[in-house]
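S.K.: quick one: sequence and predicted model below, then my questions.
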Amino acid sequence: MTRAMTGGCQCGRIRYRAEVEPDKAYLCHCRMCQRATGGVSIAFVNAPQSAVRWETEPDWYASSPIAHRPFCSQCGTPLGFAFLDGDNIDLTVGSFDDPAPFRPSQNYATESMLTAWTDVRHLPGMTSAENAGVMDRWKAAGLEPPE
């Protein structure tokens, strides 16, 4: 079932509204996405390009001869992926204002999956609030830490 959701980049210059199916998100593990994001994978949700309304047009990076990627040139936030000849676009789950409803339905490009990073539940964890150095820096800047 589709749902209207909003999102944008970290600095707020690029904003969008999209009709997406949160239960059909997926993780891409391909080397192109790893390099484009600096992460071990990227969470995407696919939508028709006609279901996405950009309030401010993003910048586009021609990441290969067959695809390009929307991003914000001001803050660097990666916003998605689209084939040049395609009707759909993948939007980054992390760029949505509320990514909590998204659920992964599959892995893609598993040949590049870094399996050591697929299940990290056994590792010790820490909340941002428990990191005194980070909290002190936000307070010194006269700000509250972001959520």
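M.R.: The structure has been received and is ready for your questions.
S.K.: every contact and neighbour count from this point should use C-alpha atoms.
M.R.: OK.
S.K.: which element follows whichever strand or helix holds residue 26 toward the C-terminus?
M.R.: Secondary structure assignment for residue 26, by DSSP states H and E: strand 25-28. Downstream of strand 25-28, the first helix or strand assigned by DSSP H and E is helix 31-37.
S.K.: take the one below as the second:
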Amino acid sequence: MITGGCQCGAVRFTIRGEALRSALCACHDCRRSSGAPLVAWAIFPREAVTISGEPTRYNSSGDVHRSFCGRCGTGLFYESETVMPGKINLRVATLDRPDLIAPRALVQLADAPEWLHHLDDLPKMQRYTAG
């Protein structure tokens, strides 16, 4: 069983089974809703996920709903019966052990800022150091 939740703990979830797909997404909507250049998602059948607490749902477009914790603001889920009927996307970073689900693809690169294509060129540091 995989577990996760928001930063403050008001919304928790458990998952039974394996992810159907997982990816890092660079689409405009994911970037705007998260404030990050990429969002790691894992897709599960809706019935495989049990949610406790009351996430706030936001209708971001059409039948797309994004859920987040109304207390701490952590983005949690993406659902759309048109795009992914019967499925739920969970943000991998909200898992208690995000290392359990590795991304299997990098998607929506057509929407990505140009600099995202050059991440391998950046210096690598184990910890951020000011200065």
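M.R.: Perfect, I can see it now. Quick caveat, the model's predicted, so the values are computed rather than measured.
S.K.: TM-score of the superposition?
M.R.: Overlay of the two chains. TM-score (TM-score structural alignment, normalised by the length of structure 2): 0.85; 127 aligned residues with a C-alpha RMSD of 2.1 Å.
S.K.: thinking again about what came up before, structure 2: matching residues for the strand holding residue 26 of structure 1?
M.R.: Using TM-score structural alignment, strand 25-28 of structure 1 lines up with residues 22-25 of structure 2.
S.K.: strands along structure 2, start to end?
M.R.: Using DSSP state E, the strands of structure 2 run over residues 2-5, 12-15, 21-25, 39-45, 49-52, 56-61, 64-68, 75-79, 87-91, 106-107.
S.K.: out of those, which is closest to residue 97 of structure 2?
M.R.: strand 2-5 (7.7 Å; C-alpha to C-alpha).
S.K.: for the closest one, grab the matching residue range in structure 1.
M.R.: Taking TM-score structural alignment, strand 2-5 of structure 2 hits residues 5-8 over in structure 1.
S.K.: contact partners of that stretch?
M.R.: The contact list for stretch 5-8 of structure 1 (C-alpha atoms under 8 Å, 6 or more residues apart in numbering) reads 14, 15, 16, 17, 18, 19, 20, 79, 95, 96, 97, 98.
S.K.: closest one of the residues you listed to residue 4 of structure 1?
M.R.: Relative to residue 4 of structure 1, the closest of the contacts of stretch 5-8 of structure 1 is residue 19; by C-alpha to C-alpha it sits at 4.4 Å.
S.K.: okay, now the closest residue to the closest one other than its chain neighbours: neighbour count?
M.R.: For residue 19 of structure 1, ignoring the flanking residues on the chain, the nearest one in space by C-alpha to C-alpha, 6 or more residues apart in numbering is residue 4 at 4.4 Å. Neighbourhood size, residue 4 of structure 1 [other C-alpha atoms under 10 Å]: 12.
S.K.: who's in contact with residue 4 of structure 1?
M.R.: Residue 4 of structure 1 neighbours (C-alpha under 8 Å, 6+ apart): 17, 18, 19, 20.
S.K.: can you tell me how far the most centrally placed residue in structure 2 is from residue 34 of structure 2?
M.R.: Centroid-nearest residue in structure 2: residue 91, 2.1 Å away (criterion: C-alpha atoms, centre = their mean). From residue 91 of structure 2 over to residue 34 of structure 2 the distance is 10 Å, taken as C-alpha to C-alpha, to the nearest Å.
S.K.: shared neighbours of those two, which are they?
M.R.: Common neighbours of residue 91 of structure 2 and residue 34, using C-alpha under 8 Å, 6+ apart, are residue 75.
S.K.: which residue is the nearest non-sequential neighbour of residue 24 of structure 1?
M.R.: Residue nearest to residue 24 of structure 1 in three dimensions, not counting chain neighbours: residue 105, with 5.4 Å by C-alpha to C-alpha, 6+ apart.
S.K.: isn't the one you found right next to residue 28, touching?
M.R.: No: assessed by C-alpha atoms under 8 Å, residue 105 of structure 1 is found out of contact with residue 28, at 11.3 Å.
S.K.: about what we covered before: mind putting the strands of structure 2 in TSV, distance to residue 116 of structure 2 included?
M.R.: Formatted as TSV, those follow (distance: least, C-alpha to C-alpha, whole Å):
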stretch	distance to residue 116 of structure 2
strand 2-5	28
strand 12-15	31
strand 21-25	11
strand 39-45	13
strand 49-52	32
strand 56-61	24
strand 64-68	24
strand 75-79	22
strand 87-91	20
strand 106-107	11
